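A.B. asks: The sequence and its predicted three-dimensional model are supplied below.
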Amino acid sequence: MTTVLTMRAIGKSFPGVRALDGVSLTVGEGEVVALLGENGAGKSTLMNILAGVFKDYEGEIEIGGEPARIHSPKDAGRHGIAMIHQELNLVPELSIADNIFLGRERAILDRKGMEARTAELLRGLGLDLSPRTLVKQCKIAERQLIEVAKALSQNVRVLVMDEPTSALADAEVHRLYEVIRDLTGRGVAVIYISHRLEELEEIADRVVVLRDGRYVGERSSIDRDELIQMMVGRPLGEMFPRANGGSDGAELLRVEGLSVPAEPGSGRTALREVSLSVRTGEIVGVAGLMGAGRSELLESIFGVHRAAAGRMMLGGRPYRPRSPKQAIARGVALVAEDRKAQSLVLGNTIGFNASLPSLKRFLRFGVVDRRREGAAVAGQVRELRVKAPGTRFTVGNLSGGNQQKVVLAKWLLTAPSLILMDEPTRGIDVGAKAEIHALMSELAASGKAVLVASSELPELLAMCDRILVLCEGRITAEFPRGQATQEAILAAAMARQQVTTL
């Protein structure tokens, strides 16, 4: 196999942090190398050096056996290196076509040619979108596939994919695998960063593991337990620590015939006559393909979208929230899908973010009691084991897993009775996933009701007492724990007509 990329003894430091310490990596022509490690292990830093995002670093890079000086994204592009970043680099106000060709325009735009090529790329990824659609009108999963299309529009020799499936359901994931196989068949080298270990056996030729900025080792065979131990440096307990739950608690939430329209061009899926219930002490899952309406359902219960028909009951009382503020006042919390855009103020501190929705708790004579607020936040941060120097640390500088813990801390401080979770483990490492799964179990055991939407079927199958399946805004099936299978869920997720609840 011809070596396409060699990175030798790469080092990188930030103020107070040694992010990479002598890391080396090689990738061959047509090879898929998976890069694993916990958040903060150095994976994204290493790839950002390769992509020219970080211009100052130690070590050497070779492309095709020749030294390559990569100190900017343009340098990387000239060497045939493209990267799909975990944090999507799209301009929301521009069209899909404009985003795909951004930075490569000529003096006179060939608008027709750009849109034709964009349409071809989108079809190849199974996206039924117009090239003229504004990115801000697209769902997160669609934006992720647009990033893939943007990378594929270039003549790539090395393609870096940082969490490319984190917002995709199983059907979209398999479509992406087909694209990767097509690329490797044409000799493109692929570096694949993922926290979904179940993907590796299907897509990766080799696995390279980093920990604390250092190279730990590599494997050509996939042994899940061994890889986890290499990543975290210790044996990890149950990935899904959920004992058989119970549905004997009192009914907390009831939704009957909920219909929520979607405005033209909003990019949202309309909900049609959705009915469901969640009991105290119960974890209920929501499955479905991209665009099925999972996020819209949770957001509607949280008061983000107005219902046109149907009714809701919460704790035995009528519940019709007209805003998230009213939902919070009734004890409802939403861990949103996009934590950076919807849940956190990245430029502010852990303490500021964690106490935002619960400031009323700390008022004294109309003034926030900073001592009580700080003590409550610090206690929640300790309990969730957020890795940070203190509550005054900027949230934007935390790893994805620790940012998600701050989101959870924020909502737990409101003392909710119903917790809505939209992709709660998206883009976080295996250790943080296990901690969040354990927290979900603890919340249910303490009498909270949890409604969780996830594109990871193993997560839903292992953690939920019941699973609801959505297709095009309708519930098409309901499976009790122990009777659900991935095949049955996918069949219901692709069904257009409502089927009998099991």
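C.D. replies: Alright, I've got the coordinates. Residues are numbered from 1 along each chain as shown.
A.B. asks: When you work out contacts or count neighbours from here on, use the C-alpha atoms and nothing else.
C.D. replies: OK.
A.B. asks: Let me know the next secondary structure element after the stretch of helix or strand residue 121 belongs to.
C.D. replies: Residue 121 belongs to helix 111-124 when assigned by DSSP states H and E. Following helix 111-124 in sequence order, the next helix or strand is helix 140-152 (DSSP H and E).
A.B. asks: now the angle between helix 111-124 and that following helix, please.
C.D. replies: Between helix 140-152 and helix 111-124, the angle comes out at 120 degrees (axes from the mean of the first three to the mean of the last three Cα atoms, to 10 degrees).
A.B. asks: which other residues reach helix 140-152?
C.D. replies: Identification of contacts with helix 140-152 by Cα atoms under 8 Å, 6 or more residues apart in numbering yields 82-84, 88-90, 96, 99-101, 118, 121-122, 125, 127, 135, 159, 164-165, 167-168, 290, 338.
A.B. asks: same deal with stretch 301-310?
C.D. replies: So stretch 301-310 is in contact with 255-261, 273, 296, 299-300, 320-324, 326-328, 332-334, going by Cα under 8 Å, 6+ apart.
A.B. asks: just checking, which of the residues you listed belong to strands?
C.D. replies: If you go by DSSP state E, the contacts of stretch 301-310 have 255-260, 273, 332-334 in strands.
A.B. asks: Now rank the residues you listed by neighbours and give me the top one.
C.D. replies: Neighbour counts for these (other Cα atoms under 10 Å) peak at residue 333, which has 28 neighbours.
A.B. asks: Just confirm that residue contacts residue 410, I think it does.
C.D. replies: No: contact status for residue 333 versus residue 410: not in contact, 9.4 Å apart, counting by Cα atoms under 8 Å.
A.B. asks: follow-up on the earlier one: okay if I get the ones in strands among the contacts of stretch 301-310 as CSV plus distance to residue 434?
C.D. replies: As requested, the ones in strands among the contacts of stretch 301-310 are exported to CSV (distance: Cα to Cα, whole Å):
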residue, distance to residue 434
255, 30
256, 34
257, 35
258, 33
259, 35
260, 34
273, 35
332, 24
333, 21
334, 20
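A.B. asks: Quick one: end-to-end length of stretch 47-63, please.
C.D. replies: Using Cα to Cα, to the nearest Å, the end-to-end distance of stretch 47-63 comes to 14 Å.
A.B. asks: Could you do stretch 230-242 as well?
C.D. replies: End-to-end distance of stretch 230-242 (Cα to Cα): 24 Å.
A.B. asks: And for stretch 26-41?
C.D. replies: Using Cα to Cα, the end-to-end distance of stretch 26-41 comes out at 18 Å.
A.B. asks: and that stretch, which residues are buried?
C.D. replies: For stretch 26-41, the buried set under the neighbour-count rule, 16 or more other Cα atoms under 10 Å, comprises 27-41.
A.B. asks: Off-centre distance for that stretch?
C.D. replies: How far stretch 26-41 lies from its chain's middle: 19 Å, per Cα atoms, centre = their mean, to the nearest Å.
A.B. asks: ok, now stretch 57-69?
C.D. replies: Between the centre of stretch 57-69 and the centre of its chain there are 32 Å (Cα atoms, centre = their mean).
A.B. asks: In addition, the following structure is provided for comparison:
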Amino acid sequence: MSAPGRSAPPTLALVNVSKSFGAVRALQGVTLELHAGEVHALAGENGAGKSTVVKTFAGVHRPDAGEVRVDGEPVAFNSPADAQAAGVAVIYQEPTLFPDLSVAENIFMGRQPRGALGRIDRRAMHAETARLFERLGVALDPQQPARGLSIADQQVVEIAKAISRDARVLIMDEPTAALTGQEVARLFAVTRSLQESGCAVLFISHRLEEIFEICRRVTTLRDGTYVGTDMVADITPDDLVRRMVGRDLDALYPKQDVTPGEVALKVSRLTREGAFTDVSFEVRRGEIVALAGLVGAGRSEVARAVFGVDRWDA
């Protein structure tokens, strides 16, 4: 991983930024610099202020104090459109594509190439989409409908859309939460190609091993305050956790030896057409049972049915 030069100012930065919502202080004195050609991690517990940082970069929130800077110059993002015009793109955990449009139509929505008579030039749109995917090193059909794409493929489409808008900064907010190991590896390959092309990448993840694999520096927040920025090579996962929570976590959640009691809840062959099929499990008194799966696997739907929010078919 090549180190970006430090002679140029950061492509995008927060400088001593504070932001409050009523009596809640979401950010206090946060400084974060994103340099071209670097993947920079933002770490912190839930509620540490990461989402507020993302929304400030994206033009959703304006800081109460401090500055947002582009290429070292103060800017005022009054809307997400202002941030996009400055080359900032955000890839969220769950992309929001138009399901009934093709991949190419999603990428060029609102700015489709036009022919001589003002009609949409679909051939040019498909060709440019293919070039974007070739640059990213992925094989997707530009004419494929977005409906039915995996979360990983939808994220690639969102990244291609950002590149087509000449994005200089890509913010990835929990992009791997719903991905398999193979999909994560592909996303990291795409991220490295963006890095090599000079894009500045902000990477947010609760999976510390991913931060240590893909990122060069990491900035840590705790309770909305700036803790520090470290070279990833100079710290350990334990160091990073200590920065995030402010203490050692040797025995935060010690494993308890408990003998489960009688069955408190039994679910047998629960089925809801189109959501989940033949789900069975038991929960005994004194035990914790995990319900695991990727986004879209049906976990929430099962929980809603068991709780009585949604009806089931069998």
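C.D. replies: Looks like it arrived, so ask away. All of these numbers come straight from a predicted model, not from anything done at the bench.
A.B. asks: returning to that earlier point: what's the PyMOL line that selects buried ones from the contacts of helix 140-152 of the first structure?
C.D. replies: A single PyMOL command selects the buried members of those (16+ other Cα under 10 Å):
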select buried, resi 82+83+84+90+96+99+100+101+118+121+122+125+135+159+164+165+167+168+290+338
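A.B. asks: now, which of the contacts of helix 140-152 of the first structure lie within helices?
C.D. replies: Within these, residues falling in helices by DSSP state H are 96, 99-100, 118, 121-122.
A.B. asks: tell me which of the residues you listed is nearest to residue 198 of the first structure?
C.D. replies: residue 122 (26.2 Å; Cα to Cα).
A.B. asks: Can you give me the end-to-end span of stretch 91-111 of the second structure?
C.D. replies: Stretch 91-111 of the second structure stretches 19 Å from its first residue to its last (Cα to Cα).
A.B. asks: contacting residues around residue 462 of the first structure?
C.D. replies: Residue 462 of the first structure makes contact with 240, 242, according to Cα under 8 Å, 6+ apart.
A.B. asks: mean deviation (superposed) between the helix holding residue 121 of the first structure and the second structure, please.
C.D. replies: For helix 111-124 of the first structure, the mean deviation from the second structure after alignment is 2.5 Å (mean Cα distance after the TM-score superposition for the first structure).
A.B. asks: so who does the nearest residue to residue 256 of the first structure once chain neighbours are set aside touch?
C.D. replies: What sits nearest to residue 256 of the first structure in space, not counting adjacent residues and going by Cα to Cα, 6 or more residues apart in numbering, is residue 275, at 4.4 Å. For residue 275 of the first structure, the contact set (Cα under 8 Å, 6+ apart) comprises 254-258, 475.
A.B. asks: Could you look up the SS state of residue 275 of the first structure?
C.D. replies: Taking DSSP: H, G, I helix; E, B strand; the rest coil as the rule, one finds residue 275 of the first structure in the strand state.
A.B. asks: Look up how far residue 309 of the first structure lies from it.
C.D. replies: From residue 275 of the first structure to residue 309 of the first structure the distance is 12 Å (Cα to Cα).
A.B. asks: Check residue 166 of the first structure too.
C.D. replies: Counting by Cα to Cα - residue 166 of the first structure and residue 309 of the first structure are separated by 33 Å.
A.B. asks: Show me which of the two is the more surrounded one.
C.D. replies: The neighbour count for residue 166 of the first structure versus residue 309, taken as other Cα under 10 Å, is higher for residue 166 (22 against 14).
A.B. asks: any idea how far that one is from residue 477 of the first structure?
C.D. replies: 24 Å.
A.B. asks: Just the closest of the ones in strands among the contacts of stretch 301-310 of the first structure to residue 108 of the first structure, please.
C.D. replies: Nearest to residue 108 of the first structure out of those is residue 260 (Cα to Cα; 43.8 Å).
A.B. asks: The closest one contacts residue 298, doesn't it?
C.D. replies: No: applying Cα under 8 Å as the test, residue 260 of the first structure and residue 298 come out as separate, 11.6 Å apart.
A.B. asks: And the strands in the stretch 301-450 of the first structure?
C.D. replies: For the stretch 301-450 of the first structure, applying DSSP state E, counting those that start in this stretch gives strands covering 309-314, 317-318, 332-335, 363-364, 367-368, 418-422, 449-453.
A.B. asks: With distance to residue 67 of the first structure added, can I get those strands in CSV?
C.D. replies: Shown next, in CSV, are the strands of the stretch 301-450 of the first structure (distance: least, Cα to Cα, whole Å):
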stretch, distance to residue 67 of the first structure
strand 309-314, 64
strand 317-318, 68
strand 332-335, 46
strand 363-364, 61
strand 367-368, 58
strand 418-422, 45
strand 449-453, 47
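A.B. asks: so which of these comes closest to residue 283 of the first structure?
C.D. replies: Proximity to residue 283 of the first structure, assessed across the strands of the stretch 301-450 of the first structure by Cα to Cα, is greatest for strand 449-453 (4.7 Å).
A.B. asks: Report the aligned residue range of the second structure for that closest one.
C.D. replies: Using TM-score structural alignment, strand 449-453 of the first structure lines up with nothing in the second structure.
A.B. asks: quick revisit: need the counterpart of the residue nearest to residue 256 of the first structure in the second structure.
C.D. replies: Looks like residue 275 of the first structure stays unaligned there (TM-score structural alignment).
A.B. asks: do residue 36 of the first structure as well
C.D. replies: For residue 36 of the first structure, the residue aligned by TM-score structural alignment is residue 43.
A.B. asks: doesn't residue 207 make contact with that match?
C.D. replies: No: here residue 43 of the second structure does not reach residue 207: they are 9.6 Å apart, not a contact under Cα under 8 Å.
A.B. asks: host element of residue 209 of the first structure?
C.D. replies: strand 206-211.
A.B. asks: Tell me the residues of the second structure aligned with that strand.
C.D. replies: Residue span in the second structure matched to strand 206-211 of the first structure, by TM-score structural alignment: 217-222.
A.B. asks: now residue 430 of the first structure: how far from residue 36 of the first structure?
C.D. replies: From residue 430 of the first structure to residue 36 of the first structure the distance is 10 Å (Cα to Cα).
A.B. asks: which residues are common contacts for the two?
C.D. replies: In contact with both residue 430 of the first structure and residue 36: residue 195, using Cα under 8 Å, 6+ apart.
A.B. asks: isn't there a strand covering residue 82 of the second structure?
C.D. replies: No: judged by three-state DSSP, residue 82 of the second structure forms no part of a strand; its state is helix.
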